[in-house]
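Novice: Below are the sequence and a predicted model; questions follow.
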Amino acid sequence: MHGPASSGWLLVALCAATGAYCLLRMRSSVEEQRRAAGGEALMGFGMAAMAVPTAVFTPPGWAWPGYAVVFGATGLHALWAARSGRHHLHHVVGAGAMVYMAVAMAGSPAHAHGQGTSGIPVLTGSLLLYFTGYVLLTGVRLIPVAAVSGGGPGAGRSLAAGWGDRPELARACRLAMGIAMLAMLLAM
């Protein structure tokens, strides 16, 4: 992505840390959580790779079409998985956004990106609206219900559940990736 190197590195760190945590979540005993964590790890590491500042490393010409193919396949896999639950549709949108950014980056030189247009493209604006809503909704879902209802710390949480099976950590992971996606789309 094109932008200041310091914010680029922060984005790389956020996405790589999120991807690493998602890899650890793949050790869950729940199969559905393992599958979701695998897709989220791929998304996190892919976003980290795409966010490396171009002042430090300019990817070779084949990298952007490679990203488009990988995330296109990821989107198709998520679309297939959406048969069993609509929560997979977010992964379809996320993979589509990655394909869109990869295609945009492949078709535009580093210094001319975004020049010659008035305003932002409709697809970029639509994705910005979607991810803004997603981030806000996910953030609200992180508010502990136990605190609102008067329960004590850890109310309703099983002590037998491992740290990889805690839904609030998975939501925080998704929130971090949603914020990173917003930053990447804004940098376009």
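Specialist: Nice, thanks for sending it over.

Novice: alpha carbons only for contacts and neighbour counts from here, please
Specialist: Noted.

Novice: In this structure A37 contacts T18, no?
Specialist: No: the pair A37 / T18 is not scored as a contact, 10.2 Å apart, by Cα atoms under 8 Å.

Novice: Tell me where the chain has helices.
Specialist: Using DSSP state H, the helices found in the chain span residues 5-25, 31-51, 63-81, 89-106, 122-141, 145-149, 167-187.

Novice: hold the first one in mind and look at this next one:
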Amino acid sequence: MHGPASPGWLLVALCAATGAYCLLRMRSPVEEQRRTAGGEALMGFGMAAMAIPAAVVTPPRWAWLVCTAVFGVAALRALGTARGTRHHLHHLMGTVAMVYMAAVMTAAPAHHVHGGTGVPVLTGALLLYFTGYVLRSGVRLLPLAVASGPVASGPPAGSVGWGDRPELSQACRLSMGIAMLAMLITL
């Protein structure tokens, strides 16, 4: 992506760390958790690769074509499962955004500038979607006030492993949503 190198490397690190955590989540005993974690790991590592600053490494055109193809297949797979939950629809939006960004970079990988003076419609729509997603995800991570008394310390009895904790999964999705916003803005 285009932009300063330092924030670009921070974005690479964030996306790679998120992808690595999602790989660890694939060890979950819950099948749906493993399947979701695999898709999120692909997104995390793909975003890390796409976020490498162009000033440091300018990938060849074929690399963007490979990204377009890989995320195109992932988008078709997500389309097949999107009938299910809202989360599957989010995976579809994420893969479509990745296909779009890779296709734009395929068209003009070194010096991309928009043809007009404004933001392209699809970029704007994706920015709106991911802004809403990030805000909604951030609110979902806020702790709820407990009116029934003091909070017990320590994990509850029979708690799940750290890889299956829903708040960690949500934090990963939030960080990938923020990263997607940053990537779309620099597009």
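Specialist: Looks like it came in fine. On a predicted model such as this, the values are computed, not experimentally measured, just so you know.

Novice: As a markdown table, the helices of structure 1 with mean neighbour count would be great.
Specialist: Shown next, in a markdown table, are those (neighbours: other Cα atoms under 10 Å):
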| stretch | mean neighbour count |
| --- | --- |
| helix 5-25 | 20 |
| helix 31-51 | 21 |
| helix 63-81 | 18 |
| helix 89-106 | 21 |
| helix 122-141 | 15 |
| helix 145-149 | 11 |
| helix 167-187 | 19 |
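
Novice: Of those helices, give the one that comes closest to G116 of structure 1.
Specialist: helix 89-106 (14.2 Å; Cα to Cα).

Novice: Against the centre of structure 2, work out the most remote residue.
Specialist: G149 (37.2 Å; Cα atoms, centre = their mean).

Novice: how close does it sit to A74 of structure 2?
Specialist: 46 Å (Cα to Cα, to the nearest Å).

Novice: How about L142 of structure 2?
Specialist: For L142 of structure 2 relative to A74 of structure 2 (Cα to Cα), the value is 31 Å.

Novice: hmm, who's touching stretch 178-187 of structure 2?
Specialist: Stretch 178-187 of structure 2 is contacted by residues 1-3, 11, 14-15, 47, 51, 101, 112, 123, 126-127, 130-131, 134 when judged by Cα atoms under 8 Å, 6 or more residues apart in numbering.

Novice: Run through the residues that contact the closest residue to E40 of structure 1 other than its chain neighbours.
Specialist: Spatial nearest neighbour of E40 of structure 1, chain neighbours left out: C22 (6.3 Å); criterion: Cα to Cα, 6 or more residues apart in numbering. With contact taken as Cα under 8 Å, 6+ apart, C22 of structure 1 is in contact with 37-38, 40-41, 173.

Novice: Repeat that for L23 of structure 1.
Specialist: Here L23 of structure 1 is in contact with 37-38, 41 (Cα under 8 Å, 6+ apart).

Novice: cool, G163 of structure 2 as well?
Specialist: Taking Cα under 8 Å, 6+ apart as the test, what G163 of structure 2 contacts is 21, 24-25, 27-28.

Novice: Kindly report the same for S28 of structure 1.
Specialist: 34, 162, 164-165.

Novice: Identify the farthest-apart pair in those residues.
Specialist: R34 and G162 (13.1 Å).

Novice: In JSON lines: the helices of structure 1, plus distance to F57 of structure 1.
Specialist: Compiled in JSON lines, the helices of structure 1 are given as follows (distance: least, Cα to Cα, whole Å):
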{"stretch": "helix 5-25", "distance to F57 of structure 1": "11"}
{"stretch": "helix 31-51", "distance to F57 of structure 1": "10"}
{"stretch": "helix 63-81", "distance to F57 of structure 1": "12"}
{"stretch": "helix 89-106", "distance to F57 of structure 1": "14"}
{"stretch": "helix 122-141", "distance to F57 of structure 1": "25"}
{"stretch": "helix 145-149", "distance to F57 of structure 1": "44"}
{"stretch": "helix 167-187", "distance to F57 of structure 1": "17"}
